[in-house]
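Student: Below are the sequence and a predicted model; questions follow.
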Amino acid sequence: MSERKPFQQTWNSWIDEQVAKAQREGAFDNLPGTGKPLKNLDRPYEEDWWLREFLEREQLSVTPEPIDLRARITQLREEALKVTDEREARRRFVAMNALIARLNGIPQPDAMAPVAPVDVDEEIRAWRRRRGAQRNG
């Protein structure tokens, strides 16, 4: 469809011709979503609907990376405390330290203090104590 519109042809007739040609060639056959209802028709109109859908589809965030990393670090700690396998808990604490190192390597606003890495062995000892208390309690 990179051909140019002929000088003597109107825009509308040229566009109609391009659409008809694409239909004949099957360009509109088997498109994703064919036969499915349109999403979000019940939502009120928002000017940035397309941006919200793009961010959701591409799994992007508008939150600054340092804030995202801090949230992920907190999430990893909570997940590590819930797992029942010590190796998995250790893996999550190590992953937490990797995120902390990444976070501390990013320039941050003055109000955000660096995050100290965790002592993985101390975290595992605390994890064991909590696991023992849960079994006994």
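Tutor: Everything's here; your move.

Student: can we go C-alpha only for contacts and neighbour counts from here?
Tutor: Noted.

Student: Please name the residues that touch the nearest residue to Phe93 once chain neighbours are set aside.
Tutor: In space, and not counting its chain neighbours, Phe93 is closest to Val120: 6.0 Å by CA to CA, 6 or more residues apart in numbering. Contacts for Val120 (CA atoms under 8 Å, 6 or more residues apart in numbering) come out as 90, 93-94.

Student: hmm, who's touching whichever strand or helix holds Arg102?
Tutor: Taking DSSP states H and E as the definition, Arg102 sits inside helix 86-104. Identification of contacts with helix 86-104 by CA under 8 Å, 6+ apart yields 66, 69-70, 73, 76-77, 79-81, 83, 114-118, 120, 123-124, 127.

Student: putting a second one here so we can go through both:
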Amino acid sequence: MTERKPTGVSFESWVDRQVRAAEAKGEFDDLPGSGKPLPKTDGKDTALAWVVNKVRAEGHDVSALLPPSLAIAKELDDLPDTLARVRREARVREIVEDLNERIRAEHRRPAGGPVLRARPLDVEETVASWREGRSR
């Protein structure tokens, strides 16, 4: 971490001085992508699109960028596929109970984004559905 900006020095000149010093030390040499052009865009890309592409390129789940209410809604949509890969009933219960707790927590939170319209799942009903899917 760099030192704090001295009082009486403009932010711009302080940052410019740090960049020049780093360049002189060679701290920007051999960076990944150095000397390569930026990827072409269709003119419709936004800063958010760039972030999403970067997150994907680094192998992370893009749903982590969603507001909690949308992430939970997506998780609910994906739940049948998620549970189809689970082998133990106890694990199914854990997943559903964890999801229900996050749904309840989101309902308690003041609205600061899209409203979560989902209600907690019936654990026994979900487990029975999981069992039925496994018996097929």
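Tutor: Good, I have the coordinates. Given the structure is predicted, the values throughout are model-derived calculations rather than measurements.

Student: quick one on the thing from earlier: please check the contacts of helix 86-104 of the first structure and keep the buried ones.
Tutor: 66, 69-70, 73, 76-77, 80-81, 120, 123-124, 127 (16 or more other CA atoms under 10 Å).

Student: Among those residues, which one lies nearest to Gly26 of the first structure?
Tutor: Leu69 (45.3 Å; CA to CA).

Student: That closest one maps to what in the second structure?
Tutor: Aligned by TM-score structural alignment, Leu69 of the first structure pairs with Ile72 of the second structure.

Student: which residue sits closest to its match, ignoring its sequence neighbours?
Tutor: Here the residue nearest Ile72 of the second structure, using CA to CA, 6+ apart, is Ile103, at 7.1 Å.

Student: ok, how many other residues are close to the aligned partner of the one you found in the first structure?
Tutor: Taking TM-score structural alignment, Ile103 of the second structure has Ile100 as its aligned residue in the first structure. Look at Ile100 of the first structure: counted by other CA atoms under 10 Å, it has 21 neighbours.

Student: From Pro120 of the second structure, how far out is the residue sitting nearest the centre point of the second structure?
Tutor: With distances taken as CA atoms, centre = their mean, the residue of the second structure nearest its centroid is Ala64 (1.6 Å). Ala64 of the second structure sits 21 Å away from Pro120 of the second structure, going by CA to CA, to the nearest Å.

Student: Next, please give the residue ranges for the helices of the first structure.
Tutor: When secondary structure is read from DSSP state H, the first structure shows helices at 11-24, 49-57, 65-82, 86-104, 120-136.

Student: could I get those as JSON lines with distance to Met1 of the first structure?
Tutor: Converted to JSON lines, the helices of the first structure look like this (distance: least, CA to CA, whole Å):
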{"stretch": "helix 11-24", "distance to Met1 of the first structure": "7"}
{"stretch": "helix 49-57", "distance to Met1 of the first structure": "25"}
{"stretch": "helix 65-82", "distance to Met1 of the first structure": "40"}
{"stretch": "helix 86-104", "distance to Met1 of the first structure": "45"}
{"stretch": "helix 120-136", "distance to Met1 of the first structure": "58"}
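
Student: Now do the same for Asp122 of the second structure: its match in the first structure.
Tutor: So, by TM-score structural alignment, Asp122 of the second structure is matched to Asp119.

Student: roughly how far apart are that match and Val83 of the first structure?
Tutor: 18 Å.

Student: what do you get for Arg4 of the first structure?
Tutor: Distance from Arg4 of the first structure to Val83 of the first structure, by CA to CA: 62 Å.

Student: cool, Ala133 of the first structure as well?
Tutor: Counting by CA to CA - Ala133 of the first structure and Val83 of the first structure are separated by 14 Å.

Student: same deal with Arg57 of the first structure?
Tutor: Taking CA to CA, one finds Arg57 of the first structure at 30 Å from Val83 of the first structure.

Student: Nothing else from me, thank you.
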